[in-house]
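> Predicted model follows, preceded by the sequence.
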Amino acid sequence: MLNSQIHLDFDNVNSLSSSTTGVIIPSTGKDNWDAVITSCQNGKNNHFALGIHPWFVENHQMIDLYDLEVKIEEEKPIAVGECGLDYTKVKDQNTQRFFFDEQVALATRFDLPLIIHSVNATDDVTDLLKSYSKSRGVIHAFSGSLQQAENLLKINFSFGFGSTLTNPHAYKLHDIVKFLPIESIVIETDDRKNTDELIQVAERIARIKKLSVDQVIDQCDQNTFNIFNIS
């Protein structure tokens, strides 16, 4: 099965689940662009995305957006990301919005999907995405409300879910997964050390959606292929 987001270049994430058949490795900023590219050179089913994470926007300048554009043109990532807004971790909302806006514009220019980090900022993320009619991609580790999920679904965005979903008391997330069409869901482990949790996420989705685990894996894999144009 495909892992739609895993930080395989992180020190605490150093192995793959035996059930994993392919991965997408997003970057967090200029300091690890080369690392994620290198980590994908030895696996034909390993794919990378390039972006500037909202946690690290304060370490970046305008010139880094130009360098990102050059990297995208030269290295051909499958997505722009990880980018987005996080109003809990980073207080400077204006700088975050500027870098996010610029990256959505880059994704539109290069016709690439986005991998978006959104924490306590989903309404602003949605409003910005609406201003780019061709924007598409995944809200990874979705943590918004059911109404926010519905609004994002209307503009053709998909939703990544990880180990938080396996918590039996995560009732809000369970309701959102129940509401969403299975065609809009992908599975991830993000920065989790135990990548075997990938199958546990699939099992939880299967229970919520009343589908077999194989059906969930097959569909979520296909969703990942479709979103990121992976053949």
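The structure has been received and is ready for your questions.
> CA only for contacts and neighbour counts going forward, please
Will do.
> which residues touch the nearest residue to Asn229 once chain neighbours are set aside?
Leaving aside its sequence neighbours, Asn229 sits nearest to Ile78 (Cα to Cα, 6 or more residues apart in numbering; 7.5 Å). Neighbouring residues of Ile78 by Cα atoms under 8 Å, 6 or more residues apart in numbering: His47, Phe48, Ala49, Leu112, Pro113, Phe228, Asn229, Ile230.
> Quick one: residues contacting the fourth one.
For Leu112, the contacting residues are Ile78, Ala79, Val80, Arg136, Phe228, taking Cα under 8 Å, 6+ apart as the criterion.
> Can you show me the strands along the protein?
Taking DSSP state E, the strands of the chain run over residues 2-3, 22-26, 46-50, 79-86, 114-119, 137-140, 157-161, 185-187.
> Kindly provide the distance from the residue nearest to Asn229 to Ile139.
15 Å (Cα to Cα, to the nearest Å).
> same check, this time on Ala121
12 Å.
> Of the two, which one has the most company?
Taking neighbours as other Cα atoms under 10 Å, Ala121 and Ile139 compare with Ile139 leading, 27 against 17.
> another structure for you, compare them:
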Amino acid sequence: MWIDTHCHLDASEFDADRQQVADAAEAAGVRGIVVPAVAAWNFEAVRALARHDVRCVYALGIHPLCSPGAGQADLDTLRREVAASMGDPRFVGIGEIGLDFFVAGLDAEHQTWLYAEQLKIAREFDLPVLLHVRKSQDQVGAQLRKLGVKRGIAHAFNGSNEQARRFVEQGLKLGFGGNVTFSRARQIRRLATELPLEALVLETDAPDMAPAWLSDDQFGEQHKARNTPAEVAGVARVMAELRGIDAMTLAHATWRNAVDAMPRLGTFAESMAPRPGLR
């Protein structure tokens, strides 16, 4: 069985059929779904989703794309909500946080401040982080090292081998999703093949980052198709083929890696862990 370590199942794209989407994921062998928040306004939504659906767990954080207008009051809300969630077994970490230097118009200095302050909250509560690292691998990693955060996932990783090595040495796992299914994504596929198996986790980033078989062409049109957590099973098939290993080996490894990245998965992960007869 599989775990989707990054899925925005609370997004409006799923409002019409959220339950059916989650059921389809389970039918495809996806037994766990990690749902990160993106801003203070959806903290309660991701929490409620996880409490409603036994397949889901959640993280709380402020996404860099939501950084405009986010200030100290939002950080205060985050810290308060994190403290209140520490007794909730379905709360697994701080996320989605990080830096985005791809989207034009975002204030890099403000993003960096907001990211660093959230890392401090993660450090204070000894929680892992779910990281957004678009065009910002070096800067995201530098803040991790500066503030001593050593557990979590660099989501949708698309950096160099050296950047990947530094994240892994810091103690993080690297998330691979729909991008790895494209034959022209050579660097991502090379990383997925050559990195140590213990460094990898699987994800969808649904409703975004649709795999090749849902997209309009062989590269770059992922945004035109709705991705779903069921597709992590297809991502896993591609990953297993690239590495030349069987599905059960990959399932056990990536599940173990997810638990190592997010220890609060705990008993939830144990009860859902891969068994013989994997799909």
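Great, that's in hand. Bear in mind the structure is a predicted one, so any value in this text is a computation, not a measurement.
> Quick one, which of the contacts of Ile78 of the first structure are buried?
His47, Phe48, Ala49, Leu112, Pro113, Phe228 (16 or more other Cα atoms under 10 Å).
> got the contact list for the second one?
Right, Phe48 of the first structure. Residues near Phe48 of the first structure by Cα under 8 Å, 6+ apart: Ile24, Ile25, Pro26, Ser27, Val36, Ile37, Cys40, Pro77, Ile78, Ala79.
> what does it align to in the second structure?
Using TM-score structural alignment as the criterion, Phe48 of the first structure maps onto Tyr58 of the second structure.
> Output the contacts of Phe48 of the first structure in TSV; the columns should cover distance to Tyr66 of the first structure.
Shown next, in TSV, are the contacts of Phe48 of the first structure (distance: Cα to Cα, whole Å):
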residue	distance to Tyr66 of the first structure
Ile24	23
Ile25	21
Pro26	18
Ser27	16
Val36	19
Ile37	18
Cys40	23
Pro77	16
Ile78	18
Ala79	16
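> Among the residues you listed, which one sits closest to Val70 of the first structure?
Val70 of the first structure has its nearest neighbour among the contacts of Phe48 of the first structure in Pro77, at 11.4 Å by Cα to Cα.
> follow-up on the earlier one: using CSV, please lay out the contacts of Leu112 of the first structure together with distance to Gln93 of the first structure.
Listed next are the contacts of Leu112 of the first structure as CSV, based on distance: Cα to Cα, whole Å:
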residue, distance to Gln93 of the first structure
Ile78, 27
Ala79, 23
Val80, 20
Arg136, 22
Phe228, 28
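> ok, which pair from those residues is furthest apart?
Applying Cα to Cα across the contacts of Leu112 of the first structure, the maximum distance is between Ile78 and Arg136, 12.5 Å.
> Next, show the common contact partners of the two.
Both Ile78 of the first structure and Arg136 are in contact with Leu112, Pro113, where contact means Cα under 8 Å, 6+ apart.
> Just the helices from the second structure, written as ranges.
Secondary structure of the second structure (DSSP state H): helices located at 18-27, 43-52, 72-85, 108-125, 137-147, 161-169, 186-194, 232-243, 247-261, 266-272.
> residues in the first structure matched by the fourth one, start to end?
Spelled out, that is helix 108-125 of the second structure. Going by TM-score structural alignment, helix 108-125 of the second structure sits over residues 93-110 in the first structure.
> Now for Ala45 of the second structure, how many residues are close by?
17.
> gap between it and Ala230 of the second structure?
For Ala45 of the second structure, the distance to Ala230 of the second structure - Cα to Cα - is 21 Å.
> again with Arg79 of the second structure
Distance from Arg79 of the second structure to Ala230 of the second structure, by Cα to Cα: 32 Å.
> Val13 of the first structure: how many residues sit nearby?
Val13 of the first structure: 17 neighbours (other Cα under 10 Å).
> right, I mislabeled it, should have said Gln19 of the second structure
For Gln19 of the second structure, using other Cα under 10 Å, the count is 13.
> picking up where we left off before, quick check, nearest of the contacts of Leu112 of the first structure to Asn59 of the first structure?
Val80 (18.2 Å).
> gap between the alignment partner in the second structure of that closest one and Leu65 of the second structure?
Here Val80 of the first structure is matched to Ile94 in the second structure, going by TM-score structural alignment. Ile94 of the second structure sits 16 Å away from Leu65 of the second structure, going by Cα to Cα.
> how about Val125 of the first structure, what's its partner in the second structure?
Under TM-score structural alignment, Val125 of the first structure pairs with Val140 in the second structure.
> One more: Phe159 of the first structure?
By TM-score structural alignment, Phe159 of the first structure lines up with Leu174.
> Could you do Gln200 of the first structure as well?
When the second structure is aligned by TM-score structural alignment, Gln200 of the first structure is paired with Gly234.
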